[in-house]
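Chemist: What follows is a protein structure lacking sequence information:
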């Protein structure tokens, strides 16, 4: 009995050590930092509702651009071995310049959709993340909305924010060619869906690797709480430039 217990304990400790070494080896390699600044030319459709005042959104990007007050869009990523963390922010503030009293209008809006996540390189066609790569992701979205709805001289201030967990997957393909492809899909616990796909062209400027990207982004949200609803779809082309450190 004593020998059996010793054997089982030894096997358990050996297994733990093997797994610990495997996890440790997955972090092997130097740390890398990537920063991408992008512009999202989104058309917005859907509806906003608050305390009985509803507004149907059907706003092409041109109208958003005309009313644009502030915007910040960027993606930061830190990678070591097969692991990485990332954060993305999409902040847009608009100020409506016209007054329409016969139907509800959005006079001003601020939309902040940010996220933070972690990914793991579960599959790579070739070593060091070359070829076709699959990376599952987990993280959290944060949405912060502020706006003023107006109709017939009546104005209602809207302010809501919420967190939600998300899961998803990233797909990449790159080789020795400067051309590369990337796509990502995430689904949140509050029904936020984000899908995006990009074609990139990579080259060095001085000593820094720079990646120019064009693609398409789709963001769908359907959030309801008490008398508030935010049921919108944002979609359109994306253009960005990324640099590695």
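Modeler: Nice, I can see it. Just so we're clear, the structure is a prediction, and the values are computed from it rather than from any experiment.

Chemist: going forward, measure contacts between C-alpha atoms and count neighbours the same way
Modeler: Noted.

Chemist: Give the burial count for residue 103, as a bare number.
Modeler: Residue 103 has 11 neighbours, counted by other C-alpha atoms under 10 Å.

Chemist: Against that first model, consider the following:
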């Protein structure tokens, strides 16, 4: 069983339509949040393919030199304790490195989409002025799409190779939020897929208002571990992100 981007989009639209059915005048009301982040990236990985195999490490200090684009968009729709969400991470990078002793350029594009649902099993909220904790297990599907191009100068000859890969994996996880006071809140999320992916996210947010709409500014950290091997293509990566973004309540 495989999931294409179109299938995931269809599932998302269907789920959102079902969620909108909940939006009756009765309590609790429907809420919609949209978020956007930019991030710097550190890679620690071993990936490659025949005839060009390589190891690649990019520290934070070189992130701005190599990463051409890195962003995340997020949508959350909830009614009462039940919610659905969609997340898309995208980055594009170009790295000058060496394969064996030969100079090489490695171009990488990665898009990772996630769709999931959650149910709050604990919600201690009474007042935003008081500390409280919310906890919700999550379940969903990740879809990862990767394009890698490698070009190396070997003894006066230019060798090129490219590979594309895509795969989906169901996952389970949990998310929590700890309200410190009316302005400050801590968020965290973890999930594990059935094809070796692991993700941990943590950030702190400051609540405010923009044009009378609730908004919060977020600073956080994400770690993603993935391993995908198919034929002669290997994608075995640890990605660490420092994130800065915002979230706004649309409804």
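Modeler: That came in fine, so what should we check first? Because the structure is predicted, anything quoted here is derived from the model rather than measured.

Chemist: Give me the buried positions along the helix or strand hosting residue 134 of the first structure.
Modeler: Residue 134 of the first structure belongs to strand 130-151 when assigned by DSSP states H and E. Judged by neighbour count (16 or more other C-alpha atoms under 10 Å), strand 130-151 of the first structure contains these buried residues: 132-141, 143, 145, 147-151.

Chemist: where do the strands sit along the first structure?
Modeler: Taking DSSP state E to define them, one finds strands in the first structure at 31-40, 43-50, 53-59, 68-80, 83-95, 105-120, 123-126, 130-151, 154-174, 179-188, 193-205, 208-225, 228-244.

Chemist: ok and the third one relative to strand 43-50, angle-wise?
Modeler: Pointing back at strand 53-59 of the first structure there. For strand 53-59 of the first structure against strand 43-50, the angle by axes from the mean of the first three to the mean of the last three C-alpha atoms, to 10 degrees is 180 degrees.

Chemist: Tell me roughly how far strand 53-59 of the first structure lies from the second structure on average.
Modeler: The superposed strand 53-59 of the first structure is, by mean C-alpha distance after the TM-score superposition for the first structure, a mean 1.2 Å from where its aligned residues fall in the second structure.

Chemist: Which part of the second structure matches that strand?
Modeler: Under TM-score structural alignment, the counterpart of strand 53-59 of the first structure in the second structure spans residues 52-58.

Chemist: Can you point out the buried residues in that stretch?
Modeler: Going by neighbour count (16+ other C-alpha under 10 Å), the buried part of stretch 52-58 of the second structure is 52, 53, 54, 56, 58.

Chemist: so who does the second one touch?
Modeler: Yep, that's residue 53 of the second structure we're talking about. Neighbour list for residue 53 of the second structure: 47, 99 [criterion: C-alpha atoms under 8 Å, 6 or more residues apart in numbering].

Chemist: centroid residue for the first structure?
Modeler: Ranked by distance to the mean C-alpha position of the first structure (C-alpha atoms, centre = their mean), the top residue is residue 88 at 5.1 Å.

Chemist: Translate residue 8 of the second structure into the numbering of the first structure.
Modeler: Aligned partner of residue 8 of the second structure by TM-score structural alignment: none.

Chemist: Tell me the secondary structure at residue 8 of the second structure.
Modeler: Secondary structure assignment for residue 8 of the second structure (DSSP: H, G, I helix; E, B strand; the rest coil): helix.

Chemist: Distance check, it against residue 32 of the second structure.
Modeler: Distance, residue 8 of the second structure to residue 32 of the second structure, using C-alpha to C-alpha, to the nearest Å: 19 Å.

Chemist: The two - which one has more neighbours?
Modeler: Taking neighbours as other C-alpha under 10 Å, residue 8 of the second structure and residue 32 compare with residue 8 leading, 19 against 16.

Chemist: list the contacts for the nearest residue to residue 110 of the second structure once chain neighbours are set aside?
Modeler: Counting by C-alpha to C-alpha, 6 or more residues apart in numbering, the nearest residue to residue 110 of the second structure once its immediate chain neighbours are dropped is residue 146, at 4.6 Å. For residue 146 of the second structure, the contact set (C-alpha under 8 Å, 6+ apart) comprises 108, 109, 110, 111, 164, 165, 166.

Chemist: just residue 218 of the second structure next, same as before
Modeler: By C-alpha under 8 Å, 6+ apart, the contact list for residue 218 of the second structure reads 203, 204, 205, 206, 243, 244, 245, 246, 247.

Chemist: Matching it against the first structure, which residue comes up?
Modeler: Matched to the first structure by TM-score structural alignment, residue 218 of the second structure sits across from residue 213.

Chemist: Find the nearest non-adjacent residue to its match, please.
Modeler: Closest residue in space to residue 213 of the first structure, ignoring its immediate chain neighbours: residue 200 at 4.2 Å, by C-alpha to C-alpha, 6+ apart.

Chemist: Counting neighbours, what do you get for the one you found?
Modeler: 22.

Chemist: which helix in the first structure runs the most residues?
Modeler: Longest helix in the first structure, counting residues (DSSP state H): helix 2-25.

Chemist: what residues does that helix touch?
Modeler: Here helix 2-25 of the first structure makes contact (C-alpha under 8 Å, 6+ apart) with no residue beyond itself.

Chemist: Just confirm residue 48 of the second structure contacts residue 235, I think it does.
Modeler: Yes. The pair residue 48 of the second structure / residue 235 is scored as a contact, 7.1 Å apart, by C-alpha atoms under 8 Å.
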